[in-house]
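Engineer: Got a sequence here, can you model it:
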Amino acid sequence: LKSGYWQVPVSAADIPKTAFCPGNGFPLYEFVRMPFGLHDAPATFQKLMEDILGDLPFVKIYLDDILIYSPDMETHVRHLREVFERLSAAKITLGASKCDFAMEEIAYLGHIYDKYGVRPDPDRVRCISEWPIPETVGDVRRFMGLVGYYRAFIPRFTAMAKPVQELVSRCADQPDNVRAYWGNEQQRSFEALRSALAGLPALA
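Structural biologist: This next block holds a predicted model:
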């Protein structure tokens, strides 16, 4: 989309809530279009896009990123037309420079989509496989956050991740910079998770 958030008008009653002053001697400014940085802006924009396109089974939406997938080119053209018509009716504008059409393979939200299905982005897989041994609670949380994003691709993920996940749970109240206890169980779990994504087939 072209300047996605800016396409959403702020209701008249809420415009004063966006007021800001850039400094002494400057007037007060207010947003009439939804800016970045408002607490509920992402949720508001996601809901808008879901209201417009969410019922279409061939569309995935994440904020201003729209993925349209089809079994063949003829169907893809029909799908594109329907999406364009809905966006036009909602007065949502696309940015041509941000659009890719008729792609046989595309990276989207850390995944690769193609005719075979969906698989983790190889760059993310490489990042996981080369992840250094965690030293702090924050390191452990970041690793589990990344590898957990791909749990659907890892058979028996819950059992494999249990020792590290239990460590995360035990340290729930600890700040990120606290040194993490790291024993043999955690190391085995960590090594299994690091290598689990390599060579996995795509999910249909």
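Engineer: C-alpha only now, for contacts and for neighbours.
Structural biologist: Fine.
Engineer: Tell me where the protein has helices.
Structural biologist: Remark: helices assigned in the chain by DSSP state H are 41-53, 73-89, 122-129, 137-148, 157-170, 184-196.
Engineer: out of those helices, nearest to residue 112?
Structural biologist: With CA to CA as the criterion, residue 112 lies closest to helix 122-129 of the helices of the chain, at 8.3 Å.
Engineer: Residue 125 touches residue 200, doesn't it?
Structural biologist: No. If you go by CA atoms under 8 Å, residue 125 and residue 200 don't touch, sitting 10.4 Å apart.
Engineer: For those two, indicate the residue with more neighbours.
Structural biologist: Taking other CA atoms under 10 Å, residue 125 and residue 200 do not tie; residue 125 has more neighbours (22 against 12).
Engineer: That one: what's it in contact with?
Structural biologist: 197, 198 (CA atoms under 8 Å, 6 or more residues apart in numbering).
Engineer: how deep is residue 45 tucked in, by neighbour count?
Structural biologist: With other CA under 10 Å as criterion, residue 45 counts 19.
Engineer: Tell me the spacing between it and residue 82.
Structural biologist: To residue 82, residue 45 is 20 Å away according to CA to CA, to the nearest Å.
Engineer: Please apply the same query to residue 107.
Structural biologist: The gap separating residue 107 from residue 82 is 23 Å, by CA to CA.
Engineer: Likewise for residue 180?
Structural biologist: Shown here: residue 180 relative to residue 82, a distance of 52 Å by CA to CA.
Engineer: Then residue 43?
Structural biologist: 24 Å.
Engineer: Looking at these two, which one has more neighbours?
Structural biologist: Set side by side, residue 43 and residue 82 show more neighbours around residue 82, with 14 against 11, by other CA under 10 Å.
Engineer: So that one versus residue 66, what's the distance?
Structural biologist: 13 Å.
Engineer: Could you find the closest non-adjacent residue to residue 141?
Structural biologist: residue 168 (6.5 Å; CA to CA, 6 or more residues apart in numbering).
Engineer: Residue 59 too?
Structural biologist: Using CA to CA, 6+ apart and skipping the chain neighbours, the partner closest in space to residue 59 is residue 68 (4.7 Å).
Engineer: Here is the second sequence; please produce its structure so I can put it next to the first one:
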Amino acid sequence: MEEAFENLNLGLIVDDIVICGADDSEYDERLKAALERAREKNSIPYFGHLLTSEGIKPDPEKTRAITEMPPPENSEQLQKLLGMLNYLSRYIPNLSSLNKSLRGLARADKYKWKPAHKKAFSKIKSALCSNLAYFDPKCENM
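Structural biologist: As a prediction, this is how the structure comes out:
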């Protein structure tokens, strides 16, 4: 986000943009500059998401990290995968169903990658290759 709004004399604090001015005119000028920059960029990366004119989408870097990932070879790698999926869960309808077997493996005493896990991993990767945007389960049946 800092890169998107550089040289605009704005305050950026985690997920907030602070715009201020000595008077109303200076404030309005800075606000207009920030809005114009956002329009120019068409998308602004923000904590693994892209803020776009079409809505919030996952950052392709985050989805690519999963789609190019080999199957996890141990519990630690599986936990990392599940954490990454959890972060992107708002974009994947039915993720809970898709990753059920993986979550079961994460809780198992012994790590053993089976065909069911491979199938789940493959389905999740396919879901991530779809044209993803923010998924609102209330709108699923509309």
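Engineer: quick one: residue 79 of the second structure and residue 107 touch, right?
Structural biologist: No. Between residue 79 of the second structure and residue 107 there is no contact under CA under 8 Å: 9.8 Å.
Engineer: Identify the residues contacting the alignment partner in the first structure of residue 117 of the second structure.
Structural biologist: Under the alignment (TM-score structural alignment), residue 117 of the second structure pairs with residue 186 in the first structure. Taking CA under 8 Å, 6+ apart, we find residue 186 of the first structure in contact with 163, 164.
Engineer: any idea how far residue 138 of the first structure is from residue 186 of the first structure?
Structural biologist: Distance check for residue 186 of the first structure against residue 138 of the first structure: by CA to CA, it reads 15 Å.
Engineer: again, but for residue 155 of the first structure
Structural biologist: From residue 155 of the first structure across to residue 138 of the first structure, the span is 26 Å (CA to CA).
Engineer: what's the answer for residue 168 of the first structure, then?
Structural biologist: Taking CA to CA, one finds residue 168 of the first structure at 9 Å from residue 138 of the first structure.
Engineer: Residue 107 of the first structure too?
Structural biologist: Residue 107 of the first structure sits at a distance of 28 Å from residue 138 of the first structure (criterion: CA to CA).
Engineer: more crowded one of those two?
Structural biologist: residue 138 (19 against 15).
Engineer: Tell me the residue in the second structure aligned with that one.
Structural biologist: Under the alignment (TM-score structural alignment), residue 138 of the first structure maps onto residue 76 of the second structure.
Engineer: give the contact list for residue 195 of the first structure.
Structural biologist: residue 129.
Engineer: scratch that, residue 197 of the first structure
Structural biologist: 120, 125, 153, 154.
Engineer: So which of the residues you listed sit within strands?
Structural biologist: Among the contacts of residue 197 of the first structure, DSSP state E puts residue 120 in strands.
Engineer: now the second structure: which of the contacts of residue 197 of the first structure match?
Structural biologist: Here is what carries over to the second structure from the contacts of residue 197 of the first structure, by both residues aligned by TM-score structural alignment, their matches' CA atoms under 8 Å: 125, 154.
Engineer: Save the contacts of residue 197 of the first structure as JSON lines, and put in distance to residue 164 of the first structure too.
Structural biologist: Converted to JSON lines, the contacts of residue 197 of the first structure look like this (distance: CA to CA, whole Å):
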{"residue": "120", "distance to residue 164 of the first structure": "21"}
{"residue": "125", "distance to residue 164 of the first structure": "19"}
{"residue": "153", "distance to residue 164 of the first structure": "18"}
{"residue": "154", "distance to residue 164 of the first structure": "15"}
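Engineer: which one of the contacts of residue 197 of the first structure sits closest to residue 87 of the first structure?
Structural biologist: residue 120 (29.4 Å).
Engineer: so what corresponds to the closest one in the second structure?
Structural biologist: So, by TM-score structural alignment, residue 120 of the first structure is matched to residue 58.
Engineer: Report how many residues lie close to its match.
Structural biologist: 24.
Engineer: Hmm, residue 201 of the first structure is touching residue 119, no?
Structural biologist: Yes. With contact defined as CA under 8 Å, residue 201 of the first structure counts as touching residue 119 (7.2 Å).
Engineer: Of the two, which one has the most company?
Structural biologist: When residue 201 of the first structure and residue 119 are compared for neighbours, residue 119 comes out ahead with 22 against 13, by other CA under 10 Å.
Engineer: quick one: contacts for the more buried one?
Structural biologist: Shown in contact with residue 119 of the first structure (CA under 8 Å, 6+ apart): 111, 112, 113, 153, 200, 201, 202, 203.
Engineer: Map the first one across to the second structure for me.
Structural biologist: When the second structure is aligned by TM-score structural alignment, the residue opposite residue 111 of the first structure is residue 49.
Engineer: Perfect, that will be all.
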